[in-house]
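S.K.: after the sequence you'll find the predicted model.
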Amino acid sequence: MFASEFQEGFGTWMLGYAPFGGGEVGEIAAVAAEVGDGGDDAFHQAFVGLGDRLVAEADTAAGAGHRASASEGYLRASVAYATANRPLFGTPVDPRLLVTHRRARAAFEAGLALRSTPALAFDIPFEDAVMRSYLLPAEGCENERRPLIVLVNGYDATAADLYFASGVAAGRRGYHCLIFEGPGQGSTLYEQGIPLRPDFERVVSAVIDHVADQAIVDEDRIVVSGWSLGGHLAPRAASGDPRVVACIADPGQADLGAGLGGFLRLLGATEDEARDPLNLDDAAAARLMAVIEGDRRLRWSVVQRGFWANGVTDLRSFLRRTAEFTLRDRLDRIRCPVLLTRAENDPLAAGVGAFAVALDAAGVHTTVIDFAAAEGAGMHCEMMNRSLLNRRVLDWLDDVLAP
């Protein structure tokens, strides 16, 4: 749709949310035509314009008493605003990103408040952070005691991303959901500057502490489910909190450091450098950074996003920080069934087979569900067929919790 391949990845991401009310093909095509050959500024302005238009329509609908239309408009606007911000990632934080993010959150919360089953928005304190969080009662079951799925984001993403990726589908299936913006994610990163941390079990345990005593939460059926980097953070959470009775990792990732050598080879590293990625000398680090800086997508992924979300400022610190995200020596602490997804063309899913073997060896009941390109679900997080992902994952969870 977009003239720029770099913009295509950002601009079409929200199409994955279309089945759940997060985007429309025609809207994205119109934005792409407006952007044309324009750069990051044009991309940002076009998606902000879409968000503003959707908010204006939602305001009109709300004023006329059309709650459903208003809710849909506000929620979709939140995704448009978030999409506008993607190319602006990095430090120092672009003032436009903060303005647009605040519009996105306001629209998201306005939309949630007008749902037929309204959500509860609140802040969860955690050390120096305040994590914006939302308890989403299952559709038509807002007063019933039911299982709770704690949805765990990945890099930099917002609560709205999780809402459309998994929250809507889970709510329709009868699950209450808790979504939050932890360290390195959403407002906690954008506005508070608090980066990711490897010991994410402490973060998720604080979230569970905050909501477990809610009357509608069945504290004996608490599930963690993570997507993207959350495919590592969710099992990490399960390894640190015995209240978790099932874990979903999309895709399953046991040790982020295991992929660093392959990443460096793609940048042109020597075999010796790739075998020892945590000890690059100055010359090697400078040479590899030149490759990263010369590729627009790589620069965004590593420098703008990776450095920012991890709170580092150079390649060697980024590699060392990444290697800290591991489940080595923690697998036997997982006491619940685990589901690992594996999309055919997702590089982050390459280690799922080995992860499953390691979990089985540690006595963890493990299931792997594969997703094929022929199903339209072969990409990262099955993004262009989230409906299929949610059906299979929730069927598995129904069976696990049935007894």
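M.R.: Noted; the coordinates are in hand.

S.K.: going forward, measure contacts between C-alpha atoms and count neighbours the same way
M.R.: Noted.

S.K.: go through stretch 156-176 and flag the buried ones.
M.R.: 156-171, 173-176 (16 or more other Cα atoms under 10 Å).

S.K.: same question but for stretch 172-189, I mixed them up
M.R.: Using 16+ other Cα under 10 Å as the test for burial, stretch 172-189 gives 173-189.

S.K.: what's the answer for stretch 322-342, then?
M.R.: 322-323, 325-327, 331-342.

S.K.: mind checking which of those residues are in helices?
M.R.: 322-323 (DSSP state H).

S.K.: now do Gly186 against Leu50, distance only.
M.R.: Going from Gly186 to Leu50 by Cα to Cα, to the nearest Å gives 21 Å.

S.K.: now the strands for the chain?
M.R.: 120-126, 129-136, 146-152, 176-180, 217-227, 244-250, 338-343, 366-371 (DSSP state E).

S.K.: in JSON lines: these, plus distance to Ser71.
M.R.: Converted to JSON lines, the strands of the chain look like this (distance: least, Cα to Cα, whole Å):
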{"stretch": "strand 120-126", "distance to Ser71": "15"}
{"stretch": "strand 129-136", "distance to Ser71": "14"}
{"stretch": "strand 146-152", "distance to Ser71": "22"}
{"stretch": "strand 176-180", "distance to Ser71": "18"}
{"stretch": "strand 217-227", "distance to Ser71": "25"}
{"stretch": "strand 244-250", "distance to Ser71": "28"}
{"stretch": "strand 338-343", "distance to Ser71": "32"}
{"stretch": "strand 366-371", "distance to Ser71": "32"}
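
S.K.: what about versus this one:
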Amino acid sequence: MTTFIDDPEFDGQFVRTLSAATRGGADLGEALAVAERIVPGDFASWYRAWTQTAERVRAEADRALSSGDAVSARRGYLRAAEYYRQATFFARTDLDDPLLHAAYDGHVAAFEAAVPLLGHPTYRMVVEGDHVLARGYLFTPDDTDALRPTVILPAGYDSTAEMGYTFAAVTALDHGMNCLTFEGPGQGGILYRHKVPLRHDFEAVLSPVVDWLLTRPGVDPDALVLLGRSFAGYLAPRAATGEHRIAALVCDPVQYDFAVTIRRRAGERVWARLMDHDPSLDADLAPMMADPHERNGFQWRMAAHGTSSLSDYFRELARFSLVGIADRIGCPTLATSGEGDFADNGQLQTFADALAAPVTSHTFTKAEGAGGHCEGLGQDRFDQYAYGWLHTVLADPDRRPARARLSRVPAR
């Protein structure tokens, strides 16, 4: 695939903006102009190039709106929101960093400015209580009470409820479905503003979100689709082990058991020291933080998990597992992966074998233009396959009784 920035980490994030362009969330020319101003390995240049463009585009959108050009304003606000989001990416190592908060606030403000101009109803969600905090947006094709399927999109490691609009909601709306995009503990503003870290028991987060969703008109309670992508390839199936009102589950890529991955990469000796809380282990792990990009990646993940050392982070991540509970998922499941996806732990078949519910597995390939993390630039390829599967599953006349029976099986 073509390289746009001579830095693998920068380039990997940059292509997400190119994908957003296909959903109205970026302009290819603007994005490529940003890439030309980014210095490989220079985090400050990344932040500066994106924020400068975001500020210019936001100002142009404001002027368009004031002159009565709502179309240009809407498009500008959505582009500015994406560019601000990109600015936050490598600034998330310190949750008190004013640069992070400036870019994140700009991201949310730009998207909020676009909401009245989207052309379809949008409802803001805030769920708070029982040690759960979540926020998001419900997008609907129209304001009628006609019952429709609803796609539920939890954020991943670094995405936001706002990003979910171009990442998933645009396609769901095109298919005549509602879409709820949301962030919970360890994600977006719940992390940056409230400093609530990720939790492995994501079913405790999803259930009150579903409670809220089912109070909304136009939501078919028998056609709730849980779509988990990137780190939500773990969060979504984990949530489905305890939340049985879900009619269909999509995981991309499947992330079944982080403990196995850590143990395999660390080796048995280091794993034993990790589990024994060996106080000297962090000194031996220090070389993993030598490379600036590796250090940045570990630091923002540690921040998301509420940990301050590599050993604590690995121990916390090891709790994120579906072992022994995957068979509690009671709905038809689509488990996918993109060829070469760094987040694919090679556990797709292990996950499929652990399910009692019907499961379909599929691997997207580089040859079809859909390799890499979450299918890279092949978002239409993913959407075509996933929504084709969803339409078949949701139309199955035997689906609802089967799901209802499974939903009554008590958790073990």
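M.R.: All right, it came through fine. Please read all numbers here as calculations on a predicted model, not as lab measurements.

S.K.: TM-score for these two?
M.R.: TM-score of the superposed chains, computed with TM-score structural alignment, normalised by the length of the first structure, equals 0.92; 392 aligned residues with a Cα RMSD of 1.9 Å.

S.K.: and for the nearest residue to Val115 of the second structure once chain neighbours are set aside, the neighbour number?
M.R.: Leaving aside its chain neighbours, Val115 of the second structure sits nearest to Thr122 (7.0 Å; criterion: Cα to Cα, 6 or more residues apart in numbering). Using other Cα atoms under 10 Å, Thr122 of the second structure is surrounded by 19 other residues.

S.K.: the first structure: which residue goes with Thr122 of the second structure?
M.R.: In the first structure, Thr122 of the second structure lines up with Ala119, judged by TM-score structural alignment.

S.K.: and what of Thr171 of the second structure?
M.R.: Using TM-score structural alignment, Thr171 of the second structure lines up with Ala169 in the first structure.

S.K.: from Gly226 of the first structure, how far out is its match?
M.R.: Counting by Cα to Cα, the gap from Ala169 of the first structure to Gly226 of the first structure is 14 Å.

S.K.: equivalent range in the first structure for the helix or strand Leu406 of the second structure falls within?
M.R.: Per DSSP states H and E: Leu406 of the second structure is located in helix 399-407. With TM-score structural alignment applied, helix 399-407 of the second structure matches no range in the first structure.

S.K.: just to revisit the earlier point, wait, the residue nearest to Val115 of the second structure sits on Phe139?
M.R.: Yes - counting by Cα atoms under 8 Å, Phe139 is a contact partner of Thr122 of the second structure at 4.7 Å.

S.K.: for Asp142 of the second structure, see how far away the residue of the second structure positioned farthest from its centre is.
M.R.: Here the centre of the second structure is the reference, and by Cα atoms, centre = their mean the most remote residue is Ser67, at 35.5 Å. For Ser67 of the second structure, the distance to Asp142 of the second structure (Cα to Cα) stands at 27 Å.

S.K.: what do you get for Thr160 of the second structure?
M.R.: With distances taken as Cα to Cα, Thr160 of the second structure is found 24 Å from Asp142 of the second structure.

S.K.: the longest helix seen in the first structure: average distance to aligned residues in the second structure?
M.R.: Assignment by DSSP H gives helix 40-63 as the longest helix of the first structure. Superposed on the second structure, helix 40-63 of the first structure shows a mean distance to its aligned partners of 1.4 Å (mean Cα distance after the TM-score superposition for the first structure).

S.K.: packing partners for that helix?
M.R.: helix 25-35, helix 67-85 (3 or more Cα pairs under 8 Å, 6 or more residues apart in numbering; DSSP states H and E).

S.K.: would you mind getting the angle between it and helix 67-85?
M.R.: 170 degrees (axes from the mean of the first three to the mean of the last three Cα atoms, to 10 degrees).

S.K.: residues in contact with the alignment partner in the second structure of Tyr17 of the first structure?
M.R.: Aligned counterpart of Tyr17 of the first structure in the second structure: Ala20 (TM-score structural alignment). If you count contacts by Cα atoms under 8 Å, 6 or more residues apart in numbering, Ala20 of the second structure has them with 26, 82, 166-167.

S.K.: what remains of those residues once you look at the first structure?
M.R.: Here is what carries over to the first structure from those, by both residues aligned by TM-score structural alignment, their matches' Cα atoms under 8 Å: 26, 166-167.

S.K.: which among those gets closest to Phe351 of the second structure?
M.R.: Phe167 (24.9 Å; Cα to Cα).

S.K.: so how far is Leu173 of the second structure from that closest one?
M.R.: The value you get for Phe167 of the second structure to Leu173 of the second structure, if Cα to Cα is used, is 12 Å.

S.K.: among the buried residues of stretch 172-189 of the first structure, which are in helices?
M.R.: Using DSSP H, these in helices are 186-189.

S.K.: the helices in the stretch 251-400 of the second structure, which residues?
M.R.: 258-266, 268-275, 281-285, 292-305, 310-317, 348-354, 379-394, 399-407 (DSSP state H, counting those that start in this stretch).

S.K.: export the ones you listed to TSV and tack on distance to His131 of the second structure?
M.R.: Shown next, in TSV, are the helices of the stretch 251-400 of the second structure (distance: least, Cα to Cα, whole Å):
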stretch	distance to His131 of the second structure
helix 258-266	24
helix 268-275	27
helix 281-285	31
helix 292-305	16
helix 310-317	19
helix 348-354	29
helix 379-394	33
helix 399-407	24
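
S.K.: and Leu198 of the second structure, which of these is closest to it?
M.R.: That would be helix 292-305 among those, by Cα to Cα, at 5.2 Å.

S.K.: residues in contact with that closest one?
M.R.: For helix 292-305 of the second structure, using Cα under 8 Å, 6+ apart, the contacting residues are 9, 41, 90, 92-95, 157, 186-187, 191, 197-199, 288-289, 308-310, 313, 316-317.

S.K.: and the angle from it to helix 43-66?
M.R.: Between the axes of helix 292-305 of the second structure and helix 43-66, defined by the same axes, to 10 degrees, the angle is 60 degrees.

S.K.: buried stuff in helix 292-305 of the second structure?
M.R.: So helix 292-305 of the second structure, judged by 16+ other Cα under 10 Å, has buried residues 293, 295-305.
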